[in-house]
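**Student:** Using only what follows, build the 3D model:
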Amino acid sequence: MISLPPTRLKELLLKAGVVDAEAFSTVEEEANRKRQNVIDLLISKGLLNKDYFYVLLADAIGVPRINLGDVKIDEGVMNLIPEDVARQRGVILFGKLPSGVFQAAMEDPTDLETIDFLNLRLHGKIEPYLATDEDLNRGFLLYHERITQDFKKIIEESIKESLHLKVVGDLKQAAEDIPIVAIVDNLLSYAISSRSSDIHFEALDDVILVRFRIDGVLHEIIRMPKQIHPAITARIKILSGLRVDEHTHPQDGRFRYKLGENLIDVRVSIIPTFYGEKVEMRLLNAAQKPISLAEIGMFDDTIKFIKEGIAKTYGMVLVCGPTGSGKTTTLYSIMNILNRPEVNIVTIEDPIEYDMRYVNQTQVNVAAGITFASGLRSILRQDPNIIMVGEIRDTETANISVQSALTGHLVLSSIHTNDAPTAIPRLIDIGVPPFLVSAVVNVICAQRLTRRIHIDCVESYTPDSEMRKSFEREIKGLGVSSETQIPKTFYRGKGCSACNFTGFLGRVGIFEAMEVTEEIRKVITGENLNLDSIRELARKQGMVTMLEDGLRKVQLGITTIEEVFRVIRE
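**Tutor:** As a prediction, this is how the structure comes out:
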C-alpha cells in the first residue's frame, strides 16, 4: 500500500470528514504499538471504507483509480513483466492504449523508481493507476491460473507421451526423452512459482505421488503412473550427477536450475523404499541475501540477548531447533551483523545454502575427506576471527568447536534440541565436559517457524468459552498455567486467491534466547545438573520462551494460536 506521511494522511482523512482528530490519534497510537499500518487498522475497525479511501487517495496524488475487476486484463500485455517482478514491484500491466502507452495498476503510483524501471524494461511509457492490494491479487491470480493450467496441460500431455516409452531398458536414454524432461522441468517450475521449499516424489504401490512443501506444510500436487517412475528418477539423477544404475543405496547430489531471473540451488536426496526410490528435492534461491533478525521475526528483547552474545570476541553462540526450523537463516542473519572489513569469517557448511560476500565458505565433502571436524581443523589455520559450523553432530566436532571458542574465536553453530536450556545437557551428552560448556557458551537461541497470517485477508475473532478452555488446557500441557498469557482477541486468515485459500502467506519465526550468565554457569558445573533450575534462572533473567513469543505474535495478528501449538509440539 502507498505510504503517506502521517501528517498528510491525517489531513486527508480529517478534511474528508472520515474520522475526527481524537479517533485518528487513538488508532495511530495502537498501530504504532502493534506495528501495524494505520489505514489497515482503521479499515479493520470499520472506521474507514477501503474503496472510499482509495478514491480520496487517487484524488490526492493526482492519478486515476482502477478496479481490475471491472476491466478485462490483456494477458499478453500482463505477461511482458514476469510474475516475480510484478509481485516485487507491486504492479500489474493490464492494457495498452492506441498511442502505445502501457497501462499499469500500481500499489504506489508515486514510486518513480518503479515507473522508470518499467519504462526501461518495456522500451516505452507507462500510465500509472492506483489499485488496491485485492485488485493486484486478481492479476497475480491470473499468473497463477495460467501457470497452473499450463502445468496441468503439459504434464498430462507429457505423461501420455511417456507411457509409450520403453523405460525398462536404457534408463539414461529414457531420461533424456522429451516427455520425461518436460515433466521434471514443469514440476520444478511450478514448485518454484508456488513458493515451495521442497518437492517429494514418493513411490507407492500403483502411482508416483508428488507433494510440495509450501510454508512448512506438505500439499499433494499430482499422481503419476508408476511405470514412468524409473525414468523420472533417472532424469533427476542425471541432473544431480548421480549414478543412474544405483538403486539400493542412498545418494545425495545437487544442481542449479534457472527460471526466468531466478537461479535456484536444488539439493537432491534419493533413498530406496519398499515400492521404489523416493526423491526429495530442496529448493534454495541462490541469489537470496541474509535478512535482519527483526525481519525473521525477532523482537527487540530477544535481539538484545543475541547482540550481547556476539559482541564478545570469543565463545559460542548456538541456534537450536528441529530440522526445517530456520536455524541456518538465523545463523546467516547473525553473520550479516558480524560481517565487517576488519574480521575474517570462515564457515564449514553442509551444504552452503546462501552465497555471502566477504565470507569464506567451505562445503562438507565426505568423498574428498572434508567433514565438519576435518574442515574445522583446517579453518583454524586460516587466521579466523569468527567461525560458523553448520551443525554440531558429533563429539569430535563439538570438542574442536569448544577448543576454538576457548582460544579466542567466536564460534557460531546449530544443534538439534527442543529449546534453549536443553542445549546445555545435549552438549554434555555429546561429550563436552560441563566446565567447558560453562566456560564457552555465550547465548543460546531456540526457534520454530510458524505460518504467517495473510495480511490481505486477516480477520479478528473472539473465541467462545469452550475454545478458550481448550487453549488453556493446551498451554497448561506445555508447562504454562497463567491465563493472562491467552489473548482476548485472536486473528486468522479468511483465505483468498492470493494465499490459495489457506489464510497463510509466508512464515515467521518464534524464538527464545537464553544468555548464559554467571548464575547459570554455576548450575552447569554443579554436582547435579538441573534443567528446571536453568530454565527458571533464565526466565528470571529476562528470557521470553518460544510459547510466550508465539502468543505475542498471536496477539499482534501475525500468526494463529493453532500454528504456535503445532510447531512447539515438533
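
**Student:** from here on, contacts and neighbour counts on C-alpha atoms
**Tutor:** Fine.

**Student:** Can you tell me the number of residues neighbouring residue 121?
**Tutor:** Residue 121: 12 surrounding residues under other C-alpha atoms under 10 Å.

**Student:** What is the three-state secondary structure of the nearest residue in space to residue 211 that is not next to it in sequence?
**Tutor:** Closest residue in space to residue 211, ignoring its immediate chain neighbours: residue 220 at 4.4 Å, by C-alpha to C-alpha, 6 or more residues apart in numbering. Per DSSP: H, G, I helix; E, B strand; the rest coil, the secondary structure class of residue 220 is strand.

**Student:** Quick one: residues contacting residue 220.
**Tutor:** Residues near residue 220 by C-alpha atoms under 8 Å, 6 or more residues apart in numbering: 209-212.

**Student:** Return the set of buried residues in the longest helix along the chain.
**Tutor:** Counting residues, the longest helix found in the chain (DSSP state H) is helix 133-162. Buried positions in helix 133-162, judged by neighbour count with 16 or more other C-alpha atoms under 10 Å: 133-144, 147, 151-152, 154-155, 158-159, 162.

**Student:** Follow the chain on from it and name the next helix or strand.
**Tutor:** helix 171-176 (DSSP states H and E).

**Student:** Relative to the whole chain's centre, how far out is that next one?
**Tutor:** Offset of helix 171-176 from its chain centre (C-alpha atoms, centre = their mean, to the nearest Å): 35 Å.

**Student:** now swap in stretch 136-156 and tell me
**Tutor:** Taking mean C-alpha positions (C-alpha atoms, centre = their mean), stretch 136-156 and its chain are 23 Å apart.

**Student:** Most neighbours of all the contacts of residue 220, which one?
**Tutor:** residue 212 (26 neighbours).

**Student:** List the residues that contact that residue.
**Tutor:** By C-alpha under 8 Å, 6+ apart, the contact set of residue 212 is 191, 196-200, 218-221.

**Student:** Give me the buried entries from these.
**Tutor:** Counted by 16+ other C-alpha under 10 Å, the contacts of residue 212 give 191, 196-200, 218 as buried.

**Student:** want to put them side by side, so please do this one too:
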Amino acid sequence: MVTFDETKSNKMVEELHKKEEEELANILSSKYNLQYIDLSRVPINTDALQLINEDTAKAAEMAIFNKVGKKLSVAVRSPNKEEAVSTIKELEDRGYSITSFMVSSASIERAVSRYKDISHSVEAKSGVLDISGEDIKNTLNELKNINDARKVIEETLKIKKSYRISKILEIILAGGLSSEASDVHIEPEEESIRLRYRLDGVLIDITNFDQETYGLLLSRIKLTSGLKLNVKNKAQDGRFSIKIDQDDIEIRTSILPGAYGEAIVMRILNPETIALPMEELGIEKKLFEILEKEIAKPNGMILTTGPTGSGKTTTLYGFLKKVQTPGKKIITIEDPIEYHLPGIVQTQVDEKNYTFGNGLRSTLRQDPDIIMVGEIRDEDVASTAINAALTGHLVFSTLHTNNAAGSFPRLIDLGINPK
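**Tutor:** Below you'll find the predicted structure:
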C-alpha cells in the first residue's frame, strides 16, 4: 500500500511553483528587453544593496545587487512600477549608470532578506572594488609566506555566512598581493576547483574548493569585472581596481570556457612591484654595465623576453626610469598603463581605435627620442618598431619567447627580413 507523504508532496509543489515563477520572469525579460537573472545563483553585494533602504526596496520591488564604480546592477520585479521608475531616476540623478535585470518575486525576497546582514552603513567608494585598507593591511600582516596565504584562504572557505564570497575574493587577492603573485588562476576540474598563484613565472598550487563556492565566486568576479553573467560559452575579458591606501591596483580578468566550467585568470598589476629602479632588478654586475651603455645610446632596439610573469614589463619600467631626463621626449604604448611615470607621455591601446600598430605610427609623428611598446605581437608592429630603431629612435619592447635566443626566429616568424 502506497502512503501519502504530505511533506514531500508540499515540497514538490513548492519547487514546481518556484520553477514556474523563474520561467515566467525569464519570459517577461524578453518582453521588457532586459537580462534575466536568478539571485539565488549570484552573490549580493551588501555595499550595493544599502544604496537604497529596505522600505524603498520592498515598495519598489527592486534591489541593487552589485556595484562597480558608478555602475549598478539592479534587479526589478516590475520595471514599469512607479516606485521602481522613480527610484532608478533618483539613482541616475546621483550619477549612477543603471543596468536592470528581470527577476522573480522570490529573488526580490532573497535580496531584501539580506538587509539583516548589514550591521552598519559603509559608503561604497566609487570607481573601485572597495576593500577596507585596514582589513587588507591586517590580512597582509598575517600572510608572511605562501603557506600562511593557503591557511587563511582555506579557513575563509569554511565560513558558511551569506557574505563569505566577497570575503573569499578579498582574501584570494590579498594572498596574491602578499606573495607578489603576478596572476591568480581559478581552474574548474571534474570533482573540485583548483586555486593557483603564479610566483616568479611558476604556478604554485594553493588549495581546492567546491563547485558551489566556485559558481558564486565566478558570478562575483564577472559582475566586478563588468562581464556578462549569462555568457558561458565565449571567452570574456574585463578589469577592475582595488584601492589600498593611496594605491590603485588594477586587476585584469580573463574568463575562458572549459570542459568543467569557466577558467578564471586574474592578472595583478601592483604599482609597488612594477616600480623598481633598474639597480634593484637583480641584474648581474657585468650585464648591468652592458645594459647601461646600450640604453644610453641614441637609437636602436632593446627587447626583454621571457615567459608570462617573468618580469618583462617591470624591466622596461626600470629602463625608462634610468633614461628619463628633462631633455628627452619619451612616449609609451601600453596595454594597460601599469604604472604612471611623471615626465613621460603614456598612452593605452584600445582594440577598436588605438592599436599597437597605429599607436606606434602616430607616436613617430610626435618627435620622440625614446619609445616603449608594451609588446610586439604582429608583423605590422615588428616592422614599424624596427624601422623606428633604424631611423634615430631608441625603442624598448617585449617579445613573448622563452629566452633571448628565441627572439631571432620569432622576429623572422613575424615577417622581419634577417638580411
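
**Student:** quick one: TM-score?
**Tutor:** Overlay of the two chains. TM-score (TM-score structural alignment, normalised by the length of structure 2): 0.61; 286 aligned residues with a C-alpha RMSD of 3.0 Å.

**Student:** about what we covered before: let me have the contacts of residue 212 of structure 1 in CSV, extended by distance to residue 115 of structure 1.
**Tutor:** Converted to CSV, the contacts of residue 212 of structure 1 look like this (distance: C-alpha to C-alpha, whole Å):
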residue, distance to residue 115 of structure 1
191, 30
196, 30
197, 32
198, 35
199, 36
200, 40
218, 38
219, 37
220, 39
221, 37
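
**Student:** sorry, back to before: just curious, which of the buried ones among the contacts of residue 212 of structure 1 is nearest to residue 524 of structure 1?
**Tutor:** Checking these against residue 524 of structure 1 by C-alpha to C-alpha gives residue 197 as the nearest, at 38.3 Å.

**Student:** can you tell me how far the closest one sits from residue 280 of structure 1?
**Tutor:** Residue 197 of structure 1 sits 11 Å away from residue 280 of structure 1, going by C-alpha to C-alpha, to the nearest Å.

**Student:** quick one on the thing from earlier: which position in structure 2 pairs with the residue nearest to residue 211 of structure 1?
**Tutor:** Correspondence of residue 220 of structure 1 to structure 2, assessed by TM-score structural alignment: residue 205.

**Student:** which residue ranges form the strands in the stretch 101-250 of structure 2?
**Tutor:** Secondary structure of the stretch 101-250 of structure 2 (DSSP state E, counting those that start in this stretch): strands at 183-188, 193-199, 202-209, 236-244, 247-258.

**Student:** so of those, which one's packed in deepest?
**Tutor:** Comparing those by mean neighbour count (mean count of other C-alpha atoms under 10 Å), strand 183-188 comes out on top with a mean of 23.

**Student:** mean shift between that strand and structure 1?
**Tutor:** Its aligned residues in structure 1 lie a mean 1.1 Å from strand 183-188 of structure 2 after superposition (mean C-alpha distance after the TM-score superposition for structure 1).

**Student:** counterpart of that strand in structure 1, which residues?
**Tutor:** Using TM-score structural alignment, strand 183-188 of structure 2 pairs with 198-203 in structure 1.

**Student:** One more: stretch 374-384 of structure 2?
**Tutor:** Stretch 374-384 of structure 2 corresponds to residues 390-400 in structure 1, going by TM-score structural alignment.

**Student:** Now name the helix or strand holding residue 397 of structure 2.
**Tutor:** strand 394-399.

**Student:** Likewise for residue 427 of structure 1?
**Tutor:** helix 423-430.

**Student:** Can you give me the buried ones in the helix or strand following that helix?
**Tutor:** Going down the chain from helix 423-430 of structure 1, the next helix or strand is helix 434-440, by DSSP H and E. Of the residues in helix 434-440 of structure 1, 434, 436-440 count as buried by neighbour count, 16+ other C-alpha under 10 Å.

**Student:** need the residues you listed in CSV with distance to residue 404 of structure 1, can you?
**Tutor:** As requested, the buried residues of helix 434-440 of structure 1 are exported to CSV (distance: C-alpha to C-alpha, whole Å):
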residue, distance to residue 404 of structure 1
434, 16
436, 12
437, 13
438, 15
439, 12
440, 9
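
**Student:** With respect to residue 227 of structure 1, which of these is nearest?
**Tutor:** Among the buried residues of helix 434-440 of structure 1, and counting by C-alpha to C-alpha, the member closest to residue 227 of structure 1 is residue 437, at 54.2 Å.

**Student:** which stretches of the stretch 401-550 of structure 1 form strands?
**Tutor:** 410-415, 441-453, 458-461, 490-493, 504-515.

**Student:** I'd like these written out as TSV, with distance to residue 532 of structure 1 and mean neighbour count added.
**Tutor:** Shown next, in TSV, are those (distance: least, C-alpha to C-alpha, whole Å; neighbours: other C-alpha atoms under 10 Å):
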stretch	distance to residue 532 of structure 1	mean neighbour count
strand 410-415	20	25
strand 441-453	16	26
strand 458-461	36	15
strand 490-493	31	22
strand 504-515	14	25
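
**Student:** Which one of the ones you listed lies nearest to residue 84 of structure 1?
**Tutor:** Of all the strands of the stretch 401-550 of structure 1, strand 504-515 comes closest under C-alpha to C-alpha, at 14.8 Å.

**Student:** so what's the residue nearest to the spatial centre of structure 1 up against?
**Tutor:** With distances taken as C-alpha atoms, centre = their mean, the residue of structure 1 nearest its centroid is residue 507 (5.1 Å). For residue 507 of structure 1, the contact set (C-alpha under 8 Å, 6+ apart) comprises 215-216, 449-452.

**Student:** if you set the cut-off to 10 Å instead, what comes out?
**Tutor:** 214-216, 296-297, 326, 448-454, 558-559 (C-alpha atoms under 10 Å, 6 or more residues apart in numbering).

**Student:** With residue 120 of structure 1 instead?
**Tutor:** Counted by C-alpha under 10 Å, 6+ apart, residue 120 of structure 1 has contacts residue 114.
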